[in-house]
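Asks: Prediction below, plus the sequence it came from.
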Amino acid sequence: MRQLSSRAAATLATCAMFLMPGTAAQAAEWPQQPITLVAPFTPGGTTDIVARAVAMQLQQQLGQTVIVENKPGAGGTLGAGIVARAKPDGYTLLLANVGHTAASALYKNLPYDFERDMTQITTVADVPNVLVVAKSSPINSVHELLDYAKAHPKEIDYGSAGIGTTQHLSAELLKKQTGMQALHIPFKGAAPMMTDLIGGRLTFALDSAASAAAQINGGGVKPLAVTSLERTRFLPDVPTLNESGVPGYQMSTWYSLAGPKDMPPAVVQRIWQAVKASMDDPVMRKTLEGMAANPGGMDPAEFQKFVHEETVRWTGLAKDWDSND
């Protein structure tokens, strides 16, 4: 077969670059239309709050409209499924969180795998969780909660925003490390869960500091402990679970951006750079501080590795318990 001349080869390569989807040339022109950011939980919860803050920053950084669409259901897997099935052109993104890494172990016949079937882009925020009880509860410490659970093993329950959510994972980790028995009551979002907790219809919850802060400040709930290894500057007087008789306990709720599998690498890089730049924006920093959140910006390769580690950790935990208990 006759070999192409260097000029002909270069011409063909240039043509291929413009014809093939997802090329660097196309990525340089992206975005040319509004971007949809799917928040897979109800309005008013932490995921929704983070999604809207990120959307505002992406609009500024990319010069294009970013629309937040709430698609709650099935512990965030419904919204994630919508994004997994979308065209991988960067115009449909997911505001994901740690709970998505356990989904494949908790939901049978899930039509996608979060680690393998999604493009992992970057982290946007990291928030410690807080163990809270109703203001009216007689329980005032982790020790009292564990003692009460031991004395009344059939009377303890806790709420979550759904199966596989951060509240669910946090509580199951606490149960595993303490031997405590507690019935899981899943809700369709953190807001209705918190309503029942404040009303005394739940024993406790482990919600993100961002979501729980308003109720703590408003006097609706009492914080017993935070889930980080060290005390958080946002709640400096609240001890860690590690300090409170649960050695080694560590859990945080991270939020991230993900998209459909096989997104153009150049588009992924552009989104990551936009998020990274937004972390230095004074408005974004103030928003994150108000949510008791640490800024994100992990690069895509590092984040892909992190998602794998988190998937191993949380799917391993999920296999140890019945998701319907």
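Replies: The structure has been received and is ready for your questions. Numbering: from 1, shown residues only.
Asks: CA atoms for contacts and neighbours, from now on please.
Replies: OK.
Asks: mind checking how far the strand ranked longest in the chain is from the chain centre?
Replies: The residue-count maximum for a strand in the chain (DSSP state E) belongs to strand 118-134. Relative to its chain's centre, strand 118-134 lies at 5 Å (Cα atoms, centre = their mean, to the nearest Å).
Asks: Are we agreed that Glu310 is in a helix?
Replies: Yes: assigned with DSSP: H, G, I helix; E, B strand; the rest coil, Glu310 falls within a helix.
Asks: Asn70 versus the closest residue to it other than its chain neighbours, what's the distance?
Replies: Once flanking residues are discounted, Glu310 sits nearest to Thr101: 6.4 Å by Cα to Cα, 6 or more residues apart in numbering. Distance of Thr101 to Asn70, computed by Cα to Cα, to the nearest Å: 20 Å.
Asks: Check it against this one:
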Amino acid sequence: MRLIATLLAALAALAAPAAAQDFPNRPIRVLHGFAAGGNADIVARIMAEEMRKTLGQSLIVEPRPGAGGNIASQATARSDADGYTIVLLTTAHAISPALVKSLNFDPVADFQFLSMVTDFPFFIVVNEASRFRTIQDLVAEAKAKPGTVTAGTAGVGTGHHMGLELMSSALDVKFVHVPYRGDSGAITGVLGNSVDFIIAPGAAVLSSIEGGKLRALAVTGPQRWPATPAVPTLSESVSPGLQMMAWIGFAAPKDTPRPVVDRLNTAIRQAVDTPDVRARLASLGGYPSTSTPEEMTRRVAEQITLWKDVAAKAGMQAQ
């Protein structure tokens, strides 16, 4: 029996490179865990359209919304490791281990990460008529009157919310969190003066900033956003080194053959490097940025550690 098992393993090892050399010879499913028409869905379709040109096969985007993206992640983790099912992941993938007590998958070990695609800074935004003219004004009042300055986000456990908790910890202040159902609800809240400020991605607020309805006090990335050069970063204005970045990237099931991983990584990199894709990602408020599989693996692991620490300091219990 042991000899038969050894022979079967050897045959499988020989078959894998042959299959990888033929990859892809049929359409590829691209799962993601969010609603159709949202940021993740838009990015998935932008990338699928461009990657098709390199891979020579269609990439079919399949939204699997629910559980903060975990339904799509679980489906991917349980798929065949042949490269024909990949998943578009967001920051939520790294946040889930801090907030979900028992995931049905290991967020690192059950995946073969492929490449990052883009990073997204958040904007700290107020109503144009707000008493807060600068980020320093907002922080000063929050420190002088603890527990009175209200902050709206797209919901509990979102990257927006966790970013708020990270900012609170770094600045040693306590904001009152007001969760909404998505960015549109938060924007309505700050426009109606129901909250003092909101944290939101550029895709959700840049048009309102340009239209004069909202005013950005700060951006959470490592540098000022090109379209709003007068808006300072958190790092340069109130907390040196403080950054809060969301991200999007691709992964496959663990044990996906390395030649297939490399082929997909190349297709992702070539897609992101095209001027059209870069412009479209930038229009969504993102910084296009690819990586090696190993770099993405390290980043996801580091992010999981970060958000677990943030949740612990904020007293957030995994449910």
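Replies: Nice, thanks for sending it over. Just so it is clear, the structure is predicted and the values come from calculations on it, not from any experiment.
Asks: quick one on the thing from earlier: what about Thr101 and Asn70 of structure 1, which has more around it?
Replies: Thr101 (24 against 17; other Cα atoms under 10 Å).
Asks: And what about that one, helix, strand or coil?
Replies: Relying on three-state DSSP, one would call Thr101 of structure 1 helix.
Asks: Now do the contacts for it.
Replies: By Cα atoms under 8 Å, 6 or more residues apart in numbering, Thr101 of structure 1 lies in contact with 114-115, 307, 310-311, 314-315.
Asks: Map it onto structure 2.
Replies: Per TM-score structural alignment, the equivalent position to Thr101 of structure 1 in structure 2 is Ala94.
Asks: Likewise for Ala277 of structure 1?
Replies: By TM-score structural alignment, Ala277 of structure 1 lines up with Gln270.
Asks: residues contacting that match?
Replies: 51, 54.
Asks: Quick check: closest non-adjacent residue to the spatially most central residue of structure 1.
Replies: By Cα atoms, centre = their mean, structure 1 has its centre lying nearest to Asn97, at 1.5 Å. Leaving aside its sequence neighbours, Asn97 of structure 1 sits nearest to Tyr255 (Cα to Cα, 6+ apart; 4.3 Å).
Asks: Same question for Gln33 of structure 1.
Replies: Closest to Gln33 of structure 1 by Cα to Cα, 6+ apart is Gln64, at 6.9 Å.
Asks: Please determine how far the match of Thr101 of structure 1 is located from Asp106 of structure 2.
Replies: The value you get for Ala94 of structure 2 to Asp106 of structure 2, if Cα to Cα is used, is 11 Å.
Asks: again, but for Asp82 of structure 2
Replies: Asp82 of structure 2 is 19 Å from Asp106 of structure 2, by Cα to Cα.
Asks: Who has more neighbours out of those two?
Replies: Comparing Asp82 of structure 2 with Asp106 by other Cα under 10 Å, the one with more neighbours is Asp82, at 21 against 13.
Asks: The more buried one belongs to a strand, doesn't it?
Replies: No: Asp82 of structure 2 is assigned coil when assessed by three-state DSSP, not a strand.
Asks: Which residue in structure 1 aligns with it?
Replies: In structure 1, Asp82 of structure 2 lands on Asp89 (TM-score structural alignment).
Asks: Need the residues that contact stretch 76-85 of structure 1.
Replies: Contacts for stretch 76-85 of structure 1 (Cα under 8 Å, 6+ apart): 38-41, 70-73, 92-94, 96, 99-100, 103, 111-112, 114, 117-118, 162, 165, 259-261.
Asks: 6 Å instead?
Replies: 40, 71, 260 (Cα atoms under 6 Å, 6 or more residues apart in numbering).
Asks: By neighbours, which of the residues you listed wins?
Replies: Pro40 leads the contacts of stretch 76-85 of structure 1 on contacts (other Cα under 10 Å) with 29 neighbours.
Asks: residue in structure 2 matching that residue?
Replies: So, by TM-score structural alignment, Pro40 of structure 1 is matched to Gly33.
Asks: In contact with that match, which residues?
Replies: 63-65, 69, 72.
Asks: I'd like to know which of those is nearest to Ala15 of structure 2.
Replies: Ala72 (28.3 Å; Cα to Cα).
Asks: Give me the three-state assignment for that closest one.
Replies: helix.
Asks: can you tell me how far the counterpart of it in structure 1 sits from Ile185 of structure 1?
Replies: Ala72 of structure 2 maps onto Gly79 in structure 1, with residues paired by TM-score structural alignment. Gly79 of structure 1 sits 21 Å away from Ile185 of structure 1, going by Cα to Cα.
Asks: for Ala171 of structure 1, same thing?
Replies: 11 Å.
Asks: more neighbours, these two?
Replies: Using other Cα under 10 Å, the more surrounded residue of Ala171 of structure 1 and Ile185 is Ala171, with 22 against 18.
Asks: For Lys154 of structure 1, see how far away that one is.
Replies: For Ala171 of structure 1, the distance to Lys154 of structure 1 - Cα to Cα - is 16 Å.
Asks: before we move on, what about Lys261 of structure 1?
Replies: Counting by Cα to Cα - Lys261 of structure 1 and Lys154 of structure 1 are separated by 44 Å.
Asks: Same check on Ala53 of structure 1?
Replies: For Ala53 of structure 1, the distance to Lys154 of structure 1 - Cα to Cα - is 41 Å.
Asks: ok, which stretches of structure 1 are helices?
Replies: 6-19, 24-29, 46-62, 77-84, 103-106, 142-151, 166-178, 190-198, 209-218, 265-278, 282-290, 300-318 (DSSP state H).
Asks: just so I know, which of the ones you listed lies nearest Leu235 of structure 1?
Replies: Judging the helices of structure 1 by Cα to Cα, what sits closest to Leu235 of structure 1 is helix 209-218, at 8.7 Å.
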